[in-house]
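>>> sequence and predicted structure are below.
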Amino acid sequence: MNSNIIRQDTTSISKIDYHRKNQHFSGVVWLTGLSGSGKSTIAHLINQKLYKQGVQTYVLDEDDIRQGLNNDLGYGERDRQENIRRVGEAAKLLVDSGTIVIAALTSPFRSDRNQVRHKFEEDEFLEVFVSCPIEDCEKRDPKGLYKKVRKGGIPSFTGFDSPYEPPLTGELVVHTDQESEEMSVERIIRLLQEKHWI
């Protein structure tokens, strides 16, 4: 960190103040899984349900982030790490503002996800593994990425020539090959209720 940058910790409105105003907790629901597993769909369904309940939320979706904040990053290992780091920093700012953040990113490496987790207080980060066999993800292929991979158009694609490391100690696993997206959403919202976020 640049030694000439001084952190401003003198804000008159704290995270607790935002919690009181919003009447709910703030934190990150980090959805991780293969491309095509259903992360984005689940994230936006959660967002819609919580919005209807008056909960302050925001979705950080990988595709949107890649078009804006992180449009200067490629898909090599270092750029992938930086992509996750930046999203983690953005999520931290939103959580400090009293927002429940729903982050939907492949985020294939445990070390990167753990680094993000450590930015937050112990009860502010929920890692949800959106589990789906790669065969089913490829059948869905909503963005046509797997077809491009098969034609050699995308190098270092997660699940093919780049590994995916599932969470070992995450808070929840949803199986989108075995349950509907709505059921997965309900299970995640139930988790938020059990953790007293909402």
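Structure's in. What do you need?
>>> use CA for all of it now, contacts and neighbours both
Noted.
>>> from the middle of its chain, how far away would the lengthiest helix in the chain be?
Within the chain, and with DSSP state H defining each element, the longest helix by residue count is helix 77-96. Per C-alpha atoms, centre = their mean, to the nearest Å, the displacement of helix 77-96 from the mean C-alpha position of its chain is 10 Å.
>>> now do stretch 135-146
What separates the centre of stretch 135-146 from the centre of its chain is 20 Å, taken as C-alpha atoms, centre = their mean.
>>> could you do stretch 189-198 as well?
Here stretch 189-198 is found 17 Å from its chain centre; the criterion is C-alpha atoms, centre = their mean.
>>> run through who's touching that stretch.
Contacts made with stretch 189-198 from outside it, assessed by C-alpha atoms under 8 Å, 6 or more residues apart in numbering, are listed as 23-27, 46, 55.
>>> turn those residues into TSV, including neighbour count.
Supplementary listing: the contacts of stretch 189-198 in TSV, determined by neighbours: other C-alpha atoms under 10 Å:
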residue	neighbour count
Gln23	15
His24	18
Phe25	23
Ser26	28
Gly27	26
Ile46	20
Val55	21
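>>> show me what the helix or strand following the longest helix of the chain is packed up against.
For helix 77-96, the succeeding helix or strand toward the C-terminus, using DSSP states H and E, is strand 100-104. Using 3 or more C-alpha pairs under 8 Å, 6 or more residues apart in numbering; DSSP states H and E as the contact criterion, the elements in contact with strand 100-104 are strand 27-32, helix 39-52, strand 57-61, helix 77-96.
>>> Asp17 is nearest to which of those?
Shortest separation from Asp17 across the helices and strands packed on strand 100-104 is recorded for helix 77-96, at 10.1 Å, computed as C-alpha to C-alpha.
>>> quick one: list the elements packing against the closest one.
Using 3+ C-alpha pairs under 8 Å, 6+ apart, helix 77-96 sits against strand 27-32, strand 100-104, helix 110-117.
>>> mind redoing it with 6 Å?
In terms of contacts (3 or more C-alpha pairs under 6 Å, 6 or more residues apart in numbering; DSSP states H and E), helix 77-96 is packed against no helix or strand at all.
>>> may I see the buried residues of that helix?
By neighbour count, and taking 16 or more other C-alpha atoms under 10 Å as the criterion, the buried residues in helix 77-96 are 80-85, 87-88, 91-92, 94-96.
>>> A further structure is provided below for comparison with the first:
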Amino acid sequence: MVENLFPIFDKMLSRKQKEEQLNQHGVVLWLTGLSGSGKTTIALQFEKRLHELGFLTQVLDGDNIRSGLNSNLGFSVEDRYENIRRIAETAKLFAQCGVITICCFVSPEIEMRENARQIIGSFDFYEVYVSTSLRICEGRDVKGLYHKARAGELKDFTGIDAPFEAPLHPDVLLNTEGCSVDQSVDQLFTSVIDRIKIA
């Protein structure tokens, strides 16, 4: 019951104290795009770049979260929204501790991502659209999911029999068809480094 909850937020160390200790500002980079677009590949390379520069990061990836925190959720519309809600709440906690949090989730609906933005807070939320055509993503098919979807073994798969709503105004647009992973990481780094550095 809500009346029996006694939050201690006012007694905890402040976000400012934690960010000063880490010498960085917390932020959530929300990478969205089709399966196979390169979200996780870019995130891992980006994390490595930041780590080499002394920044503390955390990557939250769809498969990892689905095998742990959200292992009790399926793929119904309700469960997909709950999946994103939990992820957003988790990412918010990391950001408030000063951690640069890199989220890799298809999150195919605009409303879904806007819900995440509202939970995390607009100031901390950077929507990064990893734009890659269905043709390229399906050609990669690194997990064999497109093959299963085409064969009818996987229902409501985004891009095949379920829609992907591209961000209308992403904070960062990474068009991976015309550039390498390193170039995408460079672009992302340039876009956010002033936000995460403490002057």
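Right, received. Where do you want to start? These figures come from a predicted structure and were not determined experimentally.
>>> TM-score for these two?
The TM-score (TM-score structural alignment, normalised by the length of structure 1) is 0.95; 197 aligned residues with a C-alpha RMSD of 1.2 Å.
>>> pipe the helices and strands packed on strand 100-104 of structure 1 into TSV and attach distance to Arg187 of structure 1 per row.
As requested, these are arranged in TSV below (distance: least, C-alpha to C-alpha, whole Å):
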stretch	distance to Arg187 of structure 1
strand 27-32	12
helix 39-52	10
strand 57-61	18
helix 77-96	22
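>>> nearest to Val149 of structure 1, of those?
Among those, helix 77-96 comes nearest to Val149 of structure 1, with 17.6 Å by C-alpha to C-alpha.
>>> now tell me what touches the closest one from outside.
Outside of helix 77-96 of structure 1, the residues that reach it under the criterion C-alpha atoms under 6 Å, 6 or more residues apart in numbering are 15, 26-27, 73, 116.
>>> can we see that at 8 Å?
14-15, 26-28, 60, 65, 70, 73-74, 100-101, 103, 107, 112-113, 115-116, 119-120.
>>> can you pull the contacts of the counterpart of His147 of structure 2 in structure 1?
Pairing criterion TM-score structural alignment: the partner of His147 of structure 2 within structure 1 is identified as Lys147. Each residue near Lys147 of structure 1 by C-alpha under 8 Å, 6+ apart is listed here: Asp141.
>>> what about Lys147 of structure 1, distance to Glu194 of structure 1?
Here Lys147 of structure 1 is placed at a distance of 40 Å from Glu194 of structure 1 (C-alpha to C-alpha, to the nearest Å).
>>> mind checking what Gln45 of structure 2 lines up with in structure 1?
Using TM-score structural alignment as the criterion, Gln45 of structure 2 maps onto Leu45 of structure 1.
>>> and its match, what does it touch?
Under the criterion of C-alpha under 8 Å, 6+ apart, the contact partners of Leu45 of structure 1 comprise 182, 185.
>>> hmm, try it at 7 Å
Applying C-alpha atoms under 7 Å, 6 or more residues apart in numbering, one finds that Leu45 of structure 1 lies in contact with Val185.
>>> surely Cys103 of structure 2 meets Thr57?
No - here Cys103 of structure 2 does not reach Thr57: they are 10.8 Å apart, not a contact under C-alpha atoms under 7 Å.
>>> more neighbours: which of these two?
For Cys103 of structure 2 and Thr57, the more surrounded residue by other C-alpha atoms under 10 Å is Cys103, and the numbers stand at 24 against 21.
>>> report the separation between the more buried one and Arg113 of structure 2.
Spatial separation of Cys103 of structure 2 from Arg113 of structure 2 under the definition C-alpha to C-alpha is 11 Å.
>>> one more: Gly139 of structure 2?
Here the criterion is C-alpha to C-alpha. By it, Gly139 of structure 2 lies 26 Å from Arg113 of structure 2.
>>> more neighbours, these two?
Comparing Gly139 of structure 2 with Arg113 by neighbour count (other C-alpha under 10 Å), the higher total belongs to Arg113, at 23 against 12.
>>> next, count neighbours for the closest residue to the more buried one other than its chain neighbours.
What sits nearest to Arg113 of structure 2 in space, not counting adjacent residues and going by C-alpha to C-alpha, 6 or more residues apart in numbering, is Ser107, at 6.5 Å. Ser107 of structure 2: 24 surrounding residues under other C-alpha under 10 Å.
>>> state whether Ser107 of structure 2 is indeed within a strand.
No - going by DSSP: H, G, I helix; E, B strand; the rest coil, the assignment for Ser107 of structure 2 is coil, not a strand.
>>> so it makes contact with Trp30?
No - judged on C-alpha under 7 Å, Ser107 of structure 2 makes no contact with Trp30 at a distance of 9.4 Å.
>>> ok, Val173 of structure 1 - contacts?
With contacts defined as C-alpha under 7 Å, 6+ apart, the neighbours of Val173 of structure 1 are 128-131.
>>> in PyMOL, how would I select just the buried ones from the contacts of helix 77-96 of structure 1?
Isolation of the buried members of the contacts of helix 77-96 of structure 1 (16+ other C-alpha under 10 Å) is achieved in PyMOL through the command below:
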select buried, resi 15+26+27+28+60+70+100+101+103+107+112+113+116+120
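>>> give me the distance between the residue lying closest to Asn115 of structure 2 once chain neighbours are set aside and Gln21 of structure 2.
Counting by C-alpha to C-alpha, 6+ apart, Arg85 is the residue found nearest to Asn115 of structure 2 once chain neighbours are left out, at 7.4 Å. Going from Arg85 of structure 2 to Gln21 of structure 2 by C-alpha to C-alpha gives 29 Å.
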